[in-house]
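**Q** Sequence below, structure please.
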Amino acid sequence: MAVNIVLYEPEIPANTGNIGRTCVATGSRLHLIEPLGFRLDEKSLKRAGMDYWKDLDVTTYINFEEFLEKNPGAKIYMATTKAPRLYTDVSYEPDCYIMFGKESAGIPEEILVENQETAIRIPMIGEIRSLNLSNSVAVALYEALRQNQFAGMRLEGKLTRYAWSQGNVSDV
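**A** Next up is the predicted model:
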């Protein structure tokens, strides 16, 4: 299963770098809709993505219309603080798209109105404006992966100097 993460006009290179690293770690594809608030060769973008950026499956688009043209029939969930439905209330299909808006303004309301049936939100308390973009991507992405049993992902880890044993740790 490969989830597609879409960033609509991202502004902060460190967020996009972190999201790129998350995409590599999960086998997800990253789609960037221009204009971007940075250049893709910026040092801070690469620093946040660390040495994983070279392994990232990333595509850029001139605008939202080009994105739609090149991904016809895509099931796109719109992550927004304005949605009436929670991100846990939908069933994510394999190869679905989860779109996030720019840090300063989110997804434009004219796009949201046309996609209200797939608009989702992450709950928060009070009048907090939003979570950090890279955190929001991780929350929604891992819910989609969980719903699809983390298909193709490594589900167990191991210690390097010790071994797990009935809940206890012992020397290897």
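
**Q** switch to C-alpha atoms for all contacts and neighbour counts from now on
**A** Fine.

**Q** just the helices in this protein please.
**A** Assigned by DSSP state H, the helices in the chain fall at 13-26, 43-49, 64-70, 109-114, 133-147.

**Q** Of all residues in the chain, which one is nearest the centre?
**A** Nearest to the mean C-alpha position of the chain, by C-alpha atoms, centre = their mean, lies residue 137 at 3.5 Å.

**Q** Count the residues that sit near residue 151.
**A** By the criterion of other C-alpha atoms under 10 Å, residue 151 has 15 neighbours.

**Q** Now do the contacts for it.
**A** Shown in contact with residue 151 (C-alpha atoms under 8 Å, 6 or more residues apart in numbering): 1, 145.

**Q** Distance of it relative to residue 2?
**A** Distance from residue 151 to residue 2, counting by C-alpha to C-alpha, to the nearest Å: 9 Å.

**Q** just residue 93 next, same as before
**A** 10 Å.

**Q** Which residue is the nearest non-sequential neighbour of residue 16?
**A** Nearest residue to residue 16 in three dimensions, chain neighbours excluded: residue 45, at 6.6 Å (C-alpha to C-alpha, 6 or more residues apart in numbering).

**Q** Next: residue 82.
**A** residue 121 (7.1 Å).

**Q** hang on, isn't that neighbour packed against residue 81?
**A** Yes: between residue 121 and residue 81 there is a contact under C-alpha atoms under 8 Å: 5.3 Å.

**Q** Could you also give me the structure for this next sequence, so I can compare it with the first?
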Amino acid sequence: MIQKPLRVALYEPRIPPNTGNIARTCAAFGLPLDLIEPLGFSLEDRYLKRAGLDYWPHVDITIHKNVDAFFESLAQVSRVIGCSRRGGVPLQDMQFQRGDILLFGREDTGLSEATRSRCTQITTISMPCSAGEDGLGGVRSLNLSVACAIVSHQAGSQLQLW
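**A** Got it, this is the predicted structure:
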């Protein structure tokens, strides 16, 4: 894998429009996108293509056959920053480094515990109106594509990529 200042990786994404929107965000920010199989859709899915519009040629996409292949492809100096709704350093306090890979989990289950344990660090977007541990009383999580845009912009801004 070529070392870039910042990358986005999706662990087993399930919803085509989310992945398409994230691809569009990656095109806008010039960030490579790694997709970790199994995917919950075909790369030929019309909803995926529609969400990405005509930006697909501007996205540097790498597909990994599984999470092990993804981690094996990484440069030794790369840090994998797991992005999760729980148990992480608040995004506003996170110190990003050049070469970081922002890893986002599945829409339905997030990052598996096994995958979380392989991350260098976990970061969390603060949500003042979030639900409790029981899932009640507020918003459980942000949409995956929204969370990806927030974290990507914060990391890129901190690294002065734009």
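
**Q** Return the residue of the second structure aligned against the residue nearest to residue 82 of the first structure.
**A** Matched to the second structure by TM-score structural alignment, residue 121 of the first structure sits across from residue 124.

**Q** before we move on, back to that, next, work out how far apart the residue nearest to residue 82 of the first structure and residue 27 of the first structure are.
**A** 23 Å.

**Q** Next: residue 4 of the first structure.
**A** For residue 4 of the first structure, the distance to residue 27 of the first structure - C-alpha to C-alpha - is 9 Å.

**Q** neighbour count winner among these two?
**A** Set side by side, residue 4 of the first structure and residue 27 show more neighbours around residue 4, with 24 against 19, by other C-alpha under 10 Å.

**Q** Can you tell me what that one aligns to in the second structure?
**A** Checking TM-score structural alignment: residue 4 of the first structure goes with residue 7.

**Q** show me what contacts that match?
**A** For residue 7 of the second structure, the contacting residues are 31-34, 99-102, by C-alpha under 8 Å, 6+ apart.

**Q** Quick one: which of those residues hold up in the first structure? List them.
**A** Counting by both residues aligned by TM-score structural alignment, their matches' C-alpha atoms under 8 Å, these that remain in contact in the first structure are 31-34, 99-102.

**Q** Count the residues that sit near residue 6 of the first structure.
**A** For residue 6 of the first structure, using other C-alpha under 10 Å, the count is 26.

**Q** How many residues are close by the equivalent of residue 89 of the second structure over in the first structure?
**A** If you follow residue 89 of the second structure across to the first structure using TM-score structural alignment, you land on residue 85. Residue 85 of the first structure has 19 neighbours, counted by other C-alpha under 10 Å.

**Q** thinking residue 85 of the first structure is in contact with residue 79, fair?
**A** No: using C-alpha under 8 Å, residue 85 of the first structure makes no contact with residue 79, being 9.9 Å away.

**Q** joint contacts of the two?
**A** Listed as contacting both residue 85 of the first structure and residue 79 by C-alpha under 8 Å, 6+ apart are 119-121.

**Q** Excluding chain neighbours, what is closest to the residue lying farthest from the centre of the first structure?
**A** Distance from the C-alpha centroid of the first structure, by C-alpha atoms, centre = their mean, peaks at residue 171 (38.2 Å). Excluding its sequence neighbours, the residue lying closest to residue 171 of the first structure (C-alpha to C-alpha, 6+ apart) is residue 162, at 4.5 Å.

**Q** And for the one you found, the neighbour number?
**A** The number of residues packed around residue 162 of the first structure, counting by other C-alpha under 10 Å, is 12.

**Q** what do you get for residue 119 of the second structure?
**A** Using other C-alpha under 10 Å, residue 119 of the second structure has 17 other residues around it.

**Q** just to revisit the earlier point, wait, which of the helices of the first structure is closest to residue 58 of the first structure?
**A** helix 13-26 (8.2 Å; C-alpha to C-alpha).

**Q** With the second structure overlaid, how far apart is that closest one on average?
**A** On superposition with the second structure, the mean distance recorded for helix 13-26 of the first structure (mean C-alpha distance after the TM-score superposition for the first structure) is 0.4 Å.

**Q** Can you give me the separation between residue 67 of the second structure and residue 119 of the second structure?
**A** 12 Å.

**Q** What segments of the first structure are strands?
**A** Assigned by DSSP state E, the first structure shows strands spanning 4-8, 29-33, 58-61, 76-79, 97-100, 119-120, 162-165, 168-171.
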